[in-house]
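**Student:** Quick one, what's the 3D model for this:
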Amino acid sequence: MGKFTLKLSVLFVLFYNLSFAQNQTTSSERPSTLAELLSLNDAPIKCGLPAFAHLLHINKDRKDEILAQTSRSTLPHSYVTPSGRFRLHYTLTGVNKIPAEITNNAGVPDWVYEAGLAAEHAHALLVDTLGFSPPPADNNIDGPEYDIYFKNLSLYYGLTYPDEIGGKAHPYLEVENDFSEGFFTEGLDAVRVTVAHEYFHAVHFAYAIRLDEFDEIFFYEMSSTWFEDRAYDEINDYYGYLSYFFNNPELPPFELPERVSPVDTRIYAIAIFFKYWFKNRDDIGLTRMWDNFRNMRGLEALETEINAQGKTFASALAEFYGWCLYTGFRAEPEKYFEEGGNYPMIKVIDTLQITQRSAVSAKTNALSAQYVKLNLTEGMVFTSIIENGPADGRIAVAGEKITGKLWDLSSGTSFKLGSSFNEGGALMAIVNGKIPQSQGQPYDTDDLRVVLNIKETDDDVTKFSLAPNPFKPGGAVETVAINYEAPNSGPVEIKIFSETGRLVWKKDTSNLFVETWSGRDLDGNFVPSGVYFVVVPEKNKNGSKVLKLAVVR
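**Tutor:** I've put the predicted structure just below:
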C-alpha cells in the first residue's frame, strides 16, 4: 500500500442542487456548458462524466447544442504508443501546455510517455486479464488509434466523451494537462489513475451508453474508481472521496444522483463495495456484471451476479455495511478491507444502554444503513432480532472488545453475543436492502424495528430446542419456535423431514438463531400427527444438528 497525501483540508461539498435547477430555473438560466456547471463547485471533480450526463439531462431541449460543444481539440504534437493502440495529443505552449521534462528514451515529455504506459497497462488488465471487450473503434478520427488529449481542465481530472449519444460511440479521452495543485493526487500518479479511470469508461461504451438514464451513472463511476485502484494499488486517490460516505451512511450510495447532486462523491466512494465483494472472489465477476448491464439496470446487474455466487443482494449489502465498522484503528486487513486502516470511521447516530429487553426503531432509506452503539452489561448474553421491517431488512453486528476493537462480524436478521464475548458493548448496522423495482422509482424509507434482549445465562439446552414440543398445528400456539445457532452470516437453510424421510418444509433464512414453523407442509396443508426431524445449522461446524419434534393433531 502506497503513501497517500491529502492536499485539500476538506472534501468538496455537493455543488449543485438539481431540484433547484429543474424546478426554479428557466431553460435559459440552466448551465449549458460543462465548465459552467462544474464551476458551481469549489473543488476538483474526479470525473467529468456524471456532470456531462447531468448537463444532457437538464438540457434535453438543447441536447444537439450541448453535443456540438464536445468536438475534439486540435493540439500541435502527438505521440503514438509502441503498440500503435493509443495516440496522445499535447502542446508545450499556451493554456494547455504540459510539463516538458524528458527522461525517457522515446524522446517525448514524460507526461505523455507515462500516460501512454498507463493506457497500455489499463488495456492489458481490462481486455487481456479481466476479459472485457475493447472500446468501440475510433472511426479513424485523428488517426486509427484511441485518442487522449491533454487539456487545462482545472475543475476535474478527466472525461471520456462517447462522441455520440444513443448510437455507436467513438470514444476519446481528455486528461488534465498538469495536475499542478488542488487535486487529491498530483503529478504523474494523477495521470496514471486518471488514464486508467477514463479508459475503463471507453470500454464501458462497448457495453452500454446509458448517459440519458441518469440514475445509472453510479455504475460507471463505481466501476472505474474501483479499477483505477486495481491498476495502481499504491496510489489510492479514491481515499479522498470516502469521508462523505462514511459520514452519511444513512444516504443510499447508489441513489439517483439527480435527487441530490449531479456529481456526488458517494458514486466514487461506493467503489469500496467492489473492494468488499472481490476480496475473496475472482474479480472477473465485474466483467459478468457489465455483460448483465447491456440489458439490465445497474443494481439488477449487481444483484444477478451476487445471486449467481449464492448470496442475496440484501445479505451482501448488510455484510458490506458490517465491513465498514472495521476501519481506522479497528481495521483487520486480513479479514475485511485490506486498506481499511486508512479509511474514515463510520458515523454512529446513537448510543443505547441495554439493561433489559427493549427495542430500537430506525427509519432507514433503501440501500443504506443506520449505525448504533450498544452499551451492555459485561458477561451477559445479548441477542437481537428484526421484529418488523421490509423483507430485505438486515442487521450487521460485532461485539466490542475492551480495547475498542471488534470481534468477528455477524450479519443476518438476528444476532447473538455469548457471555464469554461480551466485554460491555457492540456496534450494530441496521440495513435496508430493498432495491427500487423500476428505474426512476424513488427510494423508500422503511421503519426497521430491532428487538434487543440481555440475560444472564445461555445454556446449551436453549441453544438447540423446539418449543412447544409436542406441537399442535392450528392450536392455541400458532407456531413452534426453532432455536439454533447458525454461522455468523446468512442465509442458512432449515429443513423438516417426516419419519419416512420426505421433505415436508424448508426455508432459507437470514435469521441466525430462531425461526418458526406453522405446521404446514410445502403445499400449505397441516402435516399429520407423527414424529418429525428438524435439521438446523450448527455454528462453527460443517454439519447440521437434528432436533426431534412431536406433532399432535
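
**Student:** C-alpha from now on. contacts and neighbour counts both.
**Tutor:** Noted.

**Student:** Please identify which helix or strand holds Ala169.
**Tutor:** Using DSSP states H and E, Ala169 sits within no helix or strand.

**Student:** Relative to Ala206, how far out is it?
**Tutor:** Between Ala169 and Ala206 the computed distance is 8 Å (Cα to Cα, to the nearest Å).

**Student:** any shared contact partners between those two?
**Tutor:** Shared contacts of Ala169 and Ala206, defined by Cα atoms under 8 Å, 6 or more residues apart in numbering, are found at Pro136.

**Student:** can I assume Met345 sits in a helix?
**Tutor:** No - counting by DSSP: H, G, I helix; E, B strand; the rest coil, Met345 falls outside a helix, being coil.

**Student:** That one - how many residues pack around it?
**Tutor:** Counted by other Cα atoms under 10 Å, the residues lying close to Met345 total 20.

**Student:** where do the strands sit along the stretch 401-550 of the chain?
**Tutor:** Counting by DSSP state E, counting those that start in this stretch, residue ranges of the strands within the stretch 401-550 of the chain are 410-412, 414-417, 425-432, 445-455, 465-467, 480-483, 492-497, 503-509, 514-517, 530-537, 544-551.

**Student:** so which of those gets nearest Arg297?
**Tutor:** Closest to Arg297 of the strands of the stretch 401-550 of the chain is strand 425-432 (Cα to Cα; 19.2 Å).

**Student:** Show me what that closest one is packed against.
**Tutor:** Counting by 3 or more Cα pairs under 8 Å, 6 or more residues apart in numbering; DSSP states H and E, the packing neighbours recorded for strand 425-432 are helix 313-323, strand 358-365, strand 368-376, strand 393-400, strand 445-455.

**Student:** Please provide the structure for the following sequence as well, for comparison with the first:
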Amino acid sequence: MNPRVFKRIIATIWKKNCGNNLAFWACQLECHFGKRINSSCKFMANKCLKWLTIWFALVTATVLGDQSSLQQVLQSDYQSGSISHAEFIAYQLMACRNHDELPVRYQKLPRPISRMGTALMMEARSLLDTSFGRDKEMLQKVLYRPDNLPLAQTSPAGLFKIHYTDEGENAAADTFITQCALAYDQVYDTIINGLGFDPPPIDDPLEPEYDVYIYSVGGYGMSTPESPALGEKYPHGYTSYISMDNEFTITYTKGVDGMLVTAAHEFFHMVQLGFRCFTTSEIDARWLFEGTATWMEDYAYEEINDYLQYLPHYMTNLNKSFHTFNGLHEYGACIFYHMLETKYGAEIIKTLWTEFATKGLWEALDSALGQYGSSFKSELADHMVWNYFTGMRAAPELYYPEGAMYPLVQADQIYEIEETLGFSDKTAFLSAHYIEITPTTFGNLLITPALQSPTHWLHSVIKDPVTGQARTIRSAGNASVLLSDVSASQDICLIPTNVHMPANGDTHTEEIYSIHLSLGQVIGMTAGIRNIHPNPFQPAAQSSGLAIDIRLTEKTREINYHIIDEAGRVVHSHSDRFDSARNGDFAFIWDGTNDDGEIVGSGIYLIFIDAGQSIKPGKIAVIH
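**Tutor:** Now for the predicted structure:
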C-alpha cells in the first residue's frame, strides 16, 4: 500500500476512535515531525506547541464537563420533566448573574465557561410572553438589569455608562473600568464610524448612554434584548444592554485582551439587536448572531485571535449542518465570515445584516451575496474548499490569511483506485464530506455523482500536485468531472457539499450521495467551455476573479486564452503550458484587467480558447 495512504488511514482511524481533538493533535505532530529538520523547525515546533495548548484546554474542559457540570444536570432534569423550559433557561442565567439564587442542589455544581449568555437571554425573552406564574417571575428576574452595582463611569466619548462595584465578588478595579470605557468607545468607532453600521437604538432619551454592567458572569459576557425599538428604522429591532465579566481570569483569553474582544463581540450584539432579535425570525438565527459577532472580535482586534479556540471543534465537524447551534459550532463558523471579508471586503457583513432586518434568513443571505454576484450555496461550497487549505496546506495569499494557524481538515474517507471505484455516504443539509482519492497508476480520472436530489449538491474536486498551486474544479448535481493524467504522486480531494437550505432550519436530516470513479481512457466526452462564473463579472467587487472552466478531450501541451472586446481587439491573453500533453478539465482565472494591468471597461467580451481542438467561444459581461 502507498505509505502516504497508510498515514491517512491511521489518522482517520485515530479520529474515529480516539476523538476529534486527538486526531487534530496527531495531525499537528505530523505537520512537525513529517518535515525535514531545517531552519523552519523552530517555527513548526512553536505552532504545534500553541495548538497543543488549545487541545489541552479543550480536553480539560471535556473532563470537567464529565464531572456532572451544572449544564449537564440541568439538561438531564429538563429532559426528565423535573424542571420546566423556563426554569432550564433561567437557572443557567442565574449561574451567570447571581449563583446564590440557584436552588441549593445546583449551587455546588461546577459552572462551565460559556459564551451562550446572549442566546440564553434571547430565549428567555422569547418565552416571557407565553409564560405564567412562577415561570414568568423567574424569567423576569433574570431579564432585569443588575441592581447591585452602585458605581458608574461614563466613557470619554460620552457613549457608554459602565456600571460596577468595588466590593465583594463582583468588584472591579478602577483601572479596569477605565480600560473598559475606552474599549467600548473604540469598538463603537470601528463598527459605527468605520464600517457604517447604524447605532443601536437608545433605551432612554434622558440617559442616552449604552449601559454596560460589570460583574462576575463566569465567562466573557452577554447582551440582553430588552424592549422593541418602536419608531426606529428597523421594525424588528430591540433595545439592549451588556453584561461583562469583571476579571477575565478563567476565560481562554485573559485580562485586558479578553475584555477587548468581549467589548467588540457584545457591542456588535447590540448593533445586531437593533436590526432584529432572533425571536422575530421564522428560523432560529442565533448561529448568525454568534458567528458574525465572533468575526467582529477579530476584525476589531486582529492580533488577539480568541476565535482560534473554537476551530478544533468546528474543523472536525464540517459534516454537521453549517447552521448548527450547540455552544461551539456557531463560534467556529466565524471563519465563513472571514472568507467573505477576504473575498468581498468587511462591508459585506453590513449588507448581510441590513438584508436580514426585513427578510427571512435564507432570503437575506442570498440577497446580500447576490449584490456581489454570488449566492449562499456557492459561498458555502467555496467555504468547504477554503477549509481544506489550512494548517500545513495553508495558502494565505489565496485563502484564509491566518489559515496556517487553523487545524488541518482530516478526510472522512480514504480510497485507492486502480480502475473503478464506487461509494455512498450521507451528510446533513449545509454540510460536507472530505474524501481523499489516490490513484495507483497514471490515467484520466472520471468522477460521476449519482444523486436523488441533484439541486441539493455542489461538488469541489481539488487536484493537489507535489509542487505548484492546487487546482480546484467545481460542478453541480450529477455533472461529471474529468481529471487528466492523475497519478499516485498527487492528492485528490473530493468535497461533496449539501447546499440545501431547509425551510424549517432542520439540522438533523441527512441525504445520501453516491459517487462513481473510473480511471483510464475516457471516450464520449465533448470539448468546450463548461462554465463561466460569476457572470456578469464585477472586477472591483469580486476580487476572487472570473473563472472559465473548460474541458479538453484531446491531449495538448498548451492552452491559450484570448479575451476580445466588442471592437474585436485582444485585451488580454494568457497561456498555460505543460511538460507533457494532457486532456481533461481546466480552469483559467481572469482578474478583469487588460495586458497592461488596467481594469477593462463595462461591456460584452468574448473568450477564445486555442488548444488544438474546436471550442466554441464564450461570452463575458463586465459591469462596474
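
**Student:** circling back: now render the helices and strands packed on strand 425-432 of structure 1 as a markdown table, adding mean neighbour count.
**Tutor:** Below are these laid out as a markdown table (neighbours: other Cα atoms under 10 Å):
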| stretch | mean neighbour count |
| --- | --- |
| helix 313-323 | 25 |
| strand 358-365 | 17 |
| strand 368-376 | 22 |
| strand 393-400 | 28 |
| strand 445-455 | 19 |
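
**Student:** Mind putting these into TSV with distance to Phe382 of structure 1?
**Tutor:** As requested, these are exported to TSV (distance: least, Cα to Cα, whole Å):
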stretch	distance to Phe382 of structure 1
helix 313-323	18
strand 358-365	11
strand 368-376	8
strand 393-400	10
strand 445-455	4
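
**Student:** Looking at these, which is nearest to Lys347 of structure 1?
**Tutor:** strand 368-376 (7.0 Å).

**Student:** Show me what Glu209 of structure 2 aligns to in structure 1.
**Tutor:** Using TM-score structural alignment as the criterion, Glu209 of structure 2 maps onto Glu145 of structure 1.

**Student:** Could you check stretch 140-160 of structure 1 and say which residues are buried?
**Tutor:** Using 16 or more other Cα atoms under 10 Å as the test for burial, stretch 140-160 of structure 1 gives 145-160.

**Student:** any idea how far that stretch is from the chain center?
**Tutor:** 28 Å (Cα atoms, centre = their mean, to the nearest Å).

**Student:** so of the strands of the stretch 401-550 of structure 1, which one's packed in deepest?
**Tutor:** Across the strands of the stretch 401-550 of structure 1, the average number of neighbours (mean count of other Cα atoms under 10 Å) peaks for strand 410-412, which reaches a mean of 28.

**Student:** tell me what that strand is packed against?
**Tutor:** helix 313-323, strand 393-400.

**Student:** neighbours around Arg530 of structure 2, how many?
**Tutor:** Residues contacting Arg530 of structure 2 under the criterion other Cα under 10 Å number 15.

**Student:** residues touching Pro249 of structure 1, list them.
**Tutor:** Contacts of Pro249 of structure 1 were listed using Cα under 8 Å, 6+ apart, and they are Ile346, Lys347, Ser368, Ala369, Gln370.

**Student:** distance of the counterpart of the third one in structure 2 from Ala90 of structure 2?
**Tutor:** Using TM-score structural alignment, the partner of Ser368 of structure 1 in structure 2 is Ser431. For Ser431 of structure 2, the distance to Ala90 of structure 2 equals 32 Å [Cα to Cα].

**Student:** hang on, the earlier thing: just tell me which of the helices and strands packed on strand 425-432 of structure 1 ends up closest to Lys463 of structure 1.
**Tutor:** Among those, the nearest to Lys463 of structure 1 by Cα to Cα is strand 445-455 (13.5 Å).

**Student:** What is the corresponding segment of structure 1 for the helix or strand hosting Leu273 of structure 2?
**Tutor:** Here Leu273 of structure 2 sits within helix 255-275, counting by DSSP H and E. Here helix 255-275 of structure 2 aligns to structure 1 at residues 187-207, judged by TM-score structural alignment.

**Student:** Please apply the same query to stretch 365-373 of structure 2.
**Tutor:** Mapping stretch 365-373 of structure 2 onto structure 1 (TM-score structural alignment) gives residues 302-310.
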